[in-house]
Every structure is written in structure tokens, then in C-alpha cells.
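Asks: Mind folding the following:
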Amino acid sequence: MCGGGGWDPGEATDDTQMAVLVGESLLECGGLELPDVFRRFRRWAASEPKDIGLQTEAVLDSGDPWDLAAALHFQVSQRAAGNGALMRAATSAVYFAPHGRDTTMDAARRLSALTHGDAAAWEGTAVLHELIRVALTGADPLTALPDTLAALRPDHRPRYATVLAPDWHPDLATEFNGAVWPCLGSAVWALRTTTSYEDAVRAAIDLGGDTDTVAAVTGALAGAVYGITAIPERWTTPLHVPLPGFGERVLRTPELTELATRLNT
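Replies: Next up is the predicted model:
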């Protein structure tokens, strides 16, 4: 929020830019149209945004069809468990929340698979979708963790059970938090160990590493728990989201609030 490192004060990174693209596609198409989401991603990526994940960039720049690009990339690289699908899931989580656990987790997996061929990324995003759904009902998402873990693919369940356990701390992570499971685990840890939106986001940022994404995931989850009024005005006032590839559009807090409201109705 102070600016620096090539960023203006309050300027959103690729996490929020991609989340906006997902949300606008859901609203304009009246539901999940994966080819449309992929086209928007590709148009954005081609406009040289300030920040884009290496894996996401490779998939979107490959020229391969929307339904093959991520899988083909994974076949070659064997590395596709980054947090780049998790980071953009706030808007889709809100949109699918009214439709129940199975639907929201399925949508998370399908959206993740557009850019990430490793099912670990799909399962982590499915967990975030479900925890946000529970939080939006007014319940404590932490109490939903056992049932959410039970809904994961069995081969990915142990890894997520480890990072989502009550006694796990980000210092125990065996991978950089640019990977999907420590990123999600750090966000849940930040929520579990604080009592406000601001403190949760600050705790996430103070972990270092991939700070914008860990904070974006934490903010999505904490926002569902504490609500929009919990976000400090000194943060929302400078907030703005440029959308490279989509003209000169820059979304500010009123436009983002309207988007969130439409996604939740």
C-alpha cells in the first residue's frame, strides 16, 4: 500500500487482475465458460502485465488450445503445483458459494486446470473455494476442514492435512510458499492465529516469500470471515486494479465492490 519496487501505492498485482477476469467472465457468460476465461487470460498475458507467474505465462503463451495447454505443459515440465490458480480464486469462490460444496469444489478444479496441470493445484483451490463458501454462511471455516479434506482426492489428502493441521506453522514448510500447499497452509495459519482482517493479512505478508499471493489468499478467506467493513479504509482508498489488454480500464474500490455484489447475488 506504500508503493515501491515498480508498483504504485495500492496497485494490484496479477493475483487480483486474474481474479477480476474470472469474475467478469462468470457474470457476462452467466456461468462457467472455460474457453472464455482462457481467452481473457491469454489476452491479458499478451499485454505484458507487470507481473505474471512463469508457469502461467508458459501455458498462456504456448499457442495450444485452452483444453490442452496446461496438460501439455505439465507433461513436459512435470512442475505445475504453483499457487497461480489459488491466488485468483476469490471471485469464483463467491460466485459458486450458493451452489454447495460439490459444485464449488468442482468449479475450482476446472478453473485451476486451465493453467495448472498438476492436480495438487486443483485440490488446493477446491479447499479454498469450500472454506470461503462455509465462511459466507456465517460459520467458522476452520471447523469445516475435516469434511473438506475428506472431499479431496485421496492421493493429495495427506499433504493438505499436514499444512492445514492446527499445529502447523509456516516455518515447518518443506517448500517455498510459491507452491500451492504451503501457500494455502500459510493463509489458514494467518486466519487461525489472528482475530481481524487486518491482522490476518499483515501476518501473511510478514511471512515473506511470495507475499502478494499469500496475502491475496489470506485476504480472500479473511474477507469472507470478517466482511467488507473490516477492511481498513486507508487500504481501500488507494486500491486500484489495472487490466492490461482491456483498454485503459482501471477498477477502483466502487467498481470492485459492485463486482463482488453481483457475484454474490
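Asks: alpha carbons only for contacts and neighbour counts from here, please
Replies: Fine.
Asks: Tell me the buried residues in the host helix or strand of Gly185?
Replies: Using DSSP states H and E, Gly185 sits in helix 180-192. For helix 180-192, the buried set under the neighbour-count rule, 16 or more other CA atoms under 10 Å, comprises Val180, Trp181, Pro182, Cys183, Leu184, Gly185, Ser186, Ala187, Val188, Trp189, Ala190, Leu191.
Asks: from those residues, which is closest to Leu34?
Replies: The shortest approach to Leu34 among the buried residues of helix 180-192 belongs to Val180, at 21.3 Å (CA to CA).
Asks: most remote residue from the chain's center?
Replies: Val76 (24.9 Å; CA atoms, centre = their mean).
Asks: Surely that residue forms part of a helix?
Replies: Yes. Residue state for Val76 (DSSP: H, G, I helix; E, B strand; the rest coil) corresponds to a helix.
Asks: Tell me how far Gln78 lies from Leu251.
Replies: Distance, Gln78 to Leu251, by CA to CA, to the nearest Å: 36 Å.
Asks: what about those two, which has more around it?
Replies: The residue with more neighbours, out of Gln78 and Leu251, is Leu251; 18 against 12, by other CA atoms under 10 Å.
Asks: wouldn't the more buried one be in contact with Pro238 here?
Replies: No. The pair Leu251 / Pro238 is not scored as a contact, 11.1 Å apart, by CA atoms under 8 Å.
Asks: which residues touch the most centrally placed residue in the chain?
Replies: The C-alpha lying nearest the average C-alpha coordinate of the chain belongs to Met87 (CA atoms, centre = their mean; 2.5 Å). Taking CA atoms under 8 Å, 6 or more residues apart in numbering, we find Met87 in contact with Asp15, Thr16, Ala19, Thr213, Val214, Ala216, Val217.
Asks: Which of the three states applies to Leu251?
Replies: In three-state terms, and counting by three-state DSSP, Leu251 is strand.
Asks: how about CSV for the buried residues of helix 180-192, with distance to His169 added?
Replies: Shown next, in CSV, are the buried residues of helix 180-192 (distance: CA to CA, whole Å):
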residue, distance to His169
Val180, 15
Trp181, 12
Pro182, 10
Cys183, 11
Leu184, 12
Gly185, 8
Ser186, 7
Ala187, 11
Val188, 10
Trp189, 7
Ala190, 9
Leu191, 12
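Asks: hey, where'd the strands end up in the stretch 101-250 of the chain?
Replies: Under the criterion DSSP state E, counting those that start in this stretch, the stretch 101-250 of the chain carries strands at the ranges 240-242, 250-252.
Asks: nearest to Leu136, of these?
Replies: That would be, of the strands of the stretch 101-250 of the chain and by CA to CA, strand 250-252, which comes in at 23.2 Å.
Asks: here's the other one to compare against:
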Amino acid sequence: MSFISEIMKKAGALVGLSVGDALGAAFEGLKPENKPVYDIIPGGVHKLKGGEVTDDTYLALAVAKSLIKYGKLVYDETALLMAESFRIHRNFFGPTSAKVFEAVLAGKSAFRISKEVYEAGGGRTDGSVMRGAPVGIFYSPAKVRTMSILYSQMTHYHPVACECSAFVNLMISCMCRGCNRREAYYRALSECRNEDVLGKLSQLKKIRLNPSIDALDATHCAVAFFMQGNSFEEAVSDAASVGGDTDTIAAITGALCGAEYGYSSIPERWLCRLIIREEIQKTAFELAEVSEK
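Replies: Model prediction:
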């Protein structure tokens, strides 16, 4: 694969995440549309303008900017960048992330609070999966599983959330570096170390989709739409129509599609609606240029 193709796939993964987020945001928490969603529109539980993004994008941008600046995982700085996004846009955030970022803003350790949430029976929501694409873009397949779990543990210590994040990010890493989607999917299955995750993600067509905020449910939906779709537009349109946690499911689907099909596959009519398009694209291409080969 040429250098230019690799850059376009890496940039496409992050921009695709944001496009999926914006497309699905107007349908978050609603019943399934029962038809593909083809337009970015205003509305939803947060009463967004058409083209606004949610915490999925803001957290992914925070992770990406930290990787661009430091060239590696810097725990405290990354946690602070994410917590600052939470401070500005806190109405978007779920209970697990909110509890962790409140603690970070108060000067506490993200990892410690995340582990406490898990030990109390929480932390299995999809917040670390939705923001994880920059990890898959930046790290090579040999490193991405380990780094994905560390990134997840900053807010979502639950092993299912960690494994789902690692699964999606490994697929992204592989596709950004020349694998096709089937090769990436089967490699992710072969490296999965959690029986629940492996059981559900190995049977994409046999298990009914449940578009909840559970990390495994959301990942199952996104991977299923991605593997069954034939283009960026088809897969992400279907993901945005599923109901439930549509912004996150469409965001994860968009990241996977961007890594497979590249930036040029993203419909311009969706790109032009992104209100912070310039920031998203600038960050995406900068991350692509500094990421590992």
C-alpha cells in the first residue's frame, strides 16, 4: 500500500468517526428508524444543530491531540485533555465517564477512579470504544491491543469494555496498514481474550442487534453493520438508523469504514455539514502523518 493510501485511510478513520457521530446524534435514544439515515439533521435528545458532534468526537480529538503532541501514551495529560472536553460539553457524557472526569478535574487519578467504578459493578459502558479510533490509527497491530486496554482503563476498567476497545482498534490498525476488512476481523477474533466478547463478535449474523450503551452490544452492532455493508455510506447510514445509542454505534462504524475505504469514500454532503470540520480534518491528517507505520 502506498504512503498516500495509508494516510487517507488513517485520516478517514478519525473523520469517519465524527461523521458517524453527527449522523447518528439526531436519533440517539429513539426507536429504530427502520430505514437508512441519509442526511445529517438537527434534533435528538441534546437538541443539536445539524452537523454538531457529541462526546464521541470530542474525546477522540482529545486522544488524537495528545498522541500528536507527545508521540506516545501520556496518562495524566490525556486524562486532563479528555476531562477538559467533559467540562465544556458535560451534557453529552454518560455516568461512567462523568464520574471519572469529575475526579480528574478535582486532581485525582483517572485509573484509580475507573477501577473503583469497576469494582463497584460498573464501567462496562461503551465510552472507551467510541473514542478509541486514534489509538488504532496511531499504533501498529503489534502494539495496539496493549495500548487500547490501557486507554480504556483510564475510564472504563471493565474487561469487556477493554476487550471491545482492543477489538475495534486492532481492526482499524490492520486496515490502515493494508489489510482488508475480513483479514482485520479474523485477526481481531484470533487475538480476543474475553469469552463473552469472542462469543458475540464471532457470530455477527446469528445474534440479534441490541443498540444499548453496553460496550459489547454497541461494538457488536457497529462491527456487524461494517462487515455487512458495501460502502462507507451504506454501513454508516444503516448504523444511524438502528435506534438506541446511535451516535456511538454510527461513530464506531464510521471509524471502521474510514479505515477500510479511506477519506475519499466519505460523502461530501456529510463532510460539509460538520460544524467543526476544519478542526477534525486537521487533527486527522496530523495524526495520520505522525502515526506508526
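Asks: hmm, back to that, pick out whichever of the buried residues of helix 180-192 of structure 1 sits closest to Gly82 of structure 1.
Replies: When those are compared against Gly82 of structure 1 (criterion: CA to CA), the nearest one is Val180, at 5.0 Å.
Asks: coming back round to it: aligned partner of the residue nearest to the centre of structure 1 in structure 2?
Replies: Residue correspondence to structure 2 (TM-score structural alignment): Met87 of structure 1 is matched to Met130.
Asks: Name the surrounding residues that touch the strand or helix carrying Thr91 of structure 1.
Replies: Assigned by DSSP H and E, Thr91 of structure 1 belongs to helix 90-96. Contacting residues not belonging to helix 90-96 of structure 1 are listed as 19-20, 22-23, 26, 103-104, 107-108, 128-130, 132-133, 217, 220, 260, 263-264 [CA under 8 Å, 6+ apart].
Asks: mind redoing it with 6 Å?
Replies: By CA atoms under 6 Å, 6 or more residues apart in numbering, the residues outside helix 90-96 of structure 1 that reach it are Ala19, Gly23, Thr104, His129, Ala220, Leu263, Asn264.
Asks: For the third one, list the residues it contacts.
Replies: Applying CA under 6 Å, 6+ apart, one finds that Thr104 of structure 1 lies in contact with Phe96.
Asks: Looking at the alignment, what corresponds to it in structure 2?
Replies: Matched by TM-score structural alignment, Thr104 of structure 1 corresponds to Val144 in structure 2.
Asks: and the gap between that match and Arg90 of structure 2?
Replies: Applying CA to CA, the value for Val144 of structure 2 to Arg90 of structure 2 is 29 Å.
Asks: cool, and Ser190 of structure 2?
Replies: 37 Å.
Asks: Could you check which of the two is surrounded by more residues?
Replies: The neighbour count for Ser190 of structure 2 versus Arg90, taken as other CA under 10 Å, is higher for Arg90 (17 against 11).
Asks: ok, and the closest non-adjacent residue to that one?
Replies: Nearest residue to Arg90 of structure 2 in three dimensions, chain neighbours excluded: Ala98, at 7.4 Å (CA to CA, 6 or more residues apart in numbering).
Asks: What's the separation between the one you found and Ala235 of structure 2?
Replies: Distance, Ala98 of structure 2 to Ala235 of structure 2, using CA to CA: 30 Å.
Asks: Looking at those two, which one has more neighbours?
Replies: Higher neighbour count among Ala98 of structure 2 and Ala235: Ala235, with 25 against 18, using other CA under 10 Å.
Asks: So what does that one match up with in structure 1?
Replies: By TM-score structural alignment, Ala235 of structure 2 lines up with Ala200.
Asks: got the contact list for that match?
Replies: Ala190, Leu191, Thr194.
Asks: Kindly recompute the last result at 10 Å.
Replies: When contacts are counted by CA atoms under 10 Å, 6 or more residues apart in numbering, Ala200 of structure 1 touches 187-194, 206, 215, 218-219, 221-223.
Asks: next one: Phe225 of structure 2
Replies: Phe225 of structure 2 neighbours (CA under 10 Å, 6+ apart): 204, 209, 219, 234-240, 242, 249-250, 252-254, 256-257.
Asks: Aligned counterpart of it in structure 1, please.
Replies: Matched to structure 1 by TM-score structural alignment, Phe225 of structure 2 sits across from Ala190.
Asks: same question, Phe111 of structure 2
Replies: Applying TM-score structural alignment, one finds that Phe111 of structure 2 aligns to Asp67 in structure 1.
Asks: Tell me which residues touch the closest residue in space to that match that isn't next to it in sequence, please.
Replies: In space, Asp67 of structure 1 comes closest to Leu114 once its chain neighbours are excluded; the distance is 6.9 Å by CA to CA, 6+ apart. By CA under 10 Å, 6+ apart, the contact set of Leu114 of structure 1 is 34-35, 37-38, 41, 56, 59-60, 66-71, 85, 122.
Asks: Look at the residue nearest to Arg90 of structure 2 and give its secondary structure.
Replies: Following three-state DSSP, the label given to Ala98 of structure 2 is helix.
Asks: what's the matching residue for it over in structure 1?
Replies: In structure 1, Ala98 of structure 2 lines up with Glu57, judged by TM-score structural alignment.
Asks: any chance you could map the helices in the stretch 1-150 of structure 2?
Replies: Using DSSP state H, counting those that start in this stretch, the helices of the stretch 1-150 of structure 2 run over 3-25, 55-70, 75-88, 95-105, 110-119, 127-130, 133-138, 141-153.
Asks: The shortest one: average distance to aligned residues in structure 1?
Replies: Between helix 127-130 of structure 2 and its aligned stretch in structure 1, the superposed structures give an average distance of 0.2 Å (mean CA distance after the TM-score superposition for structure 1).
Asks: Kindly report the same for the second one.
Replies: Superposed on structure 1, helix 55-70 of structure 2 shows a mean distance of 0.5 Å to its aligned residues (mean CA distance after the TM-score superposition for structure 1).
Asks: Which stretch of structure 1 lines up against that helix?
Replies: Against structure 1, the aligned range for helix 55-70 of structure 2 is residues 14-29 (TM-score structural alignment).
Asks: what's the burial count for the nearest residue to Val53 of structure 2 once chain neighbours are set aside?
Replies: Of all residues not flanking Val53 of structure 2 in the chain, Ala22 sits nearest, at 4.9 Å (CA to CA, 6+ apart). Ala22 of structure 2 has 35 neighbours, counted by other CA under 10 Å.
Asks: Am I right that Gly43 of structure 2 is in contact with Ala25?
Replies: Yes. If you go by CA atoms under 10 Å, Gly43 of structure 2 and Ala25 touch, sitting 7.9 Å apart.
Asks: Fine by me, thanks again.
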